[in-house]
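Novice: No sequence on hand, only this structure:
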């Protein structure tokens, strides 16, 4: 099985290109900065994971994703290689996206966060008489 799920922040706006031909397809590439759970001396605190989306997913990324946004993605890891201009073989690893979505809500920085009317201790009061209808009593 080849399945990866990541959540991180976009390091820059997605770069979108369209394939040539009659049925051109959008191809979006972006990099996610994914925080590491534990910090060790002399190691980076994040991994930078290249991602690629095709078709409608690429168009969605182009329209809505911006640098610094936190997004969640799932897909598969794909490896490959090519020979660069100097004749050296370069190995690549990227996540080919199956799903992508926002991982945080967009808020106005000055707007207060709405609170429930009776937040109290964070629990809702159970109305009187409902205990008789709970099946696991």
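Specialist: Happy to help now that I have it. Keep in mind that what you see is a predicted model, and the values were worked out from it rather than measured.
Novice: from here on, contacts and neighbour counts on C-alpha atoms
Specialist: OK.
Novice: how many neighbours does residue 20 have?
Specialist: 9 (other Cα atoms under 10 Å).
Novice: Presented hereafter is structure B, for comparison with structure A:
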């Protein structure tokens, strides 16, 4: 059997971070996901899908994701039911995220955010250091610039 959901959309609200009685972090938010095909009026409809994230990943989502951010969620669909205050049975469909990936940098421009926000957060993965800026090539960096000797390469040495 297979229960797999992959979504890409924008957050409709800031994630809400809570903790269980045992101290486990849980965050919830919803994604606005456009449907692939327009309706009969030619307009694109949007689904608003509830997302639940657990543990360290929940804390990272609450810290770095904000309303309007583009994110990808990979997880499973969960249907649960509970009784509301009026005693009525309510069924809720939500996606329990296994992985959340940030697909944009958001509208914040401070360098601390841009350098420390992780691009993806699989459960339990440590945050990585920012990548160094790529070096622009300099002509004097060419090790063969002053070398007038031929390079002997046989066809057997080529990988293609």
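Specialist: That came in fine, so what should we check first? What you see is a predicted model, and the numbers here were worked out from it, not measured in a lab.
Novice: Just the TM-score for the two chains, thanks.
Specialist: Once superposed, chain against chain, the TM-score is 0.73 (TM-score structural alignment, normalised by the length of the first structure); 115 aligned residues with a Cα RMSD of 2.4 Å.
Novice: So which residues of the second structure form helices?
Specialist: 55-64, 111-116 (DSSP state H).
Novice: among the ones you listed, which is nearest residue 83 of the second structure?
Specialist: Nearest to residue 83 of the second structure, of all the helices of the second structure, is helix 55-64, at 25.7 Å by Cα to Cα.
Novice: elements contacting the closest one?
Specialist: strand 16-19, strand 25-34, strand 120-122 (3 or more Cα pairs under 8 Å, 6 or more residues apart in numbering; DSSP states H and E).
Novice: quick one, strands of the second structure?
Specialist: 5-11, 16-19, 25-34, 46-54, 70-83, 89-102, 120-122 (DSSP state E).
Novice: mind putting those in CSV, distance to residue 109 of the second structure and mean neighbour count included?
Specialist: Output for those, formatted as CSV (distance: least, Cα to Cα, whole Å; neighbours: other Cα atoms under 10 Å):
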stretch, distance to residue 109 of the second structure, mean neighbour count
strand 5-11, 19, 18
strand 16-19, 23, 16
strand 25-34, 23, 20
strand 46-54, 26, 18
strand 70-83, 16, 15
strand 89-102, 16, 17
strand 120-122, 19, 18
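Novice: Residue 114 of the second structure is nearest to which of those?
Specialist: Of these, nearest to residue 114 of the second structure by Cα to Cα is strand 89-102, at 11.6 Å.
Novice: Mean deviation, the closest one versus the first structure?
Specialist: Average distance, strand 89-102 of the second structure versus aligned residues of the first structure after superposition (mean Cα distance after the TM-score superposition for the first structure): 0.6 Å.
Novice: okay, the angle between that strand and strand 25-34?
Specialist: Orientation check (axes from the mean of the first three to the mean of the last three Cα atoms, to 10 degrees): strand 89-102 of the second structure against strand 25-34 gives 90 degrees.
Novice: can you give me how far stretch 96-109 of the first structure is from the chain middle?
Specialist: 6 Å (Cα atoms, centre = their mean, to the nearest Å).
Novice: thinking again about what came up before, can you tell which of the helices and strands packed on helix 55-64 of the second structure is closest to residue 41 of the second structure?
Specialist: strand 25-34 (15.3 Å).
Novice: Residue 46 of the first structure and residue 32 touch, don't they?
Specialist: No - Residue 46 of the first structure is beyond contact range of residue 32, at 9.5 Å (criterion: Cα atoms under 8 Å).
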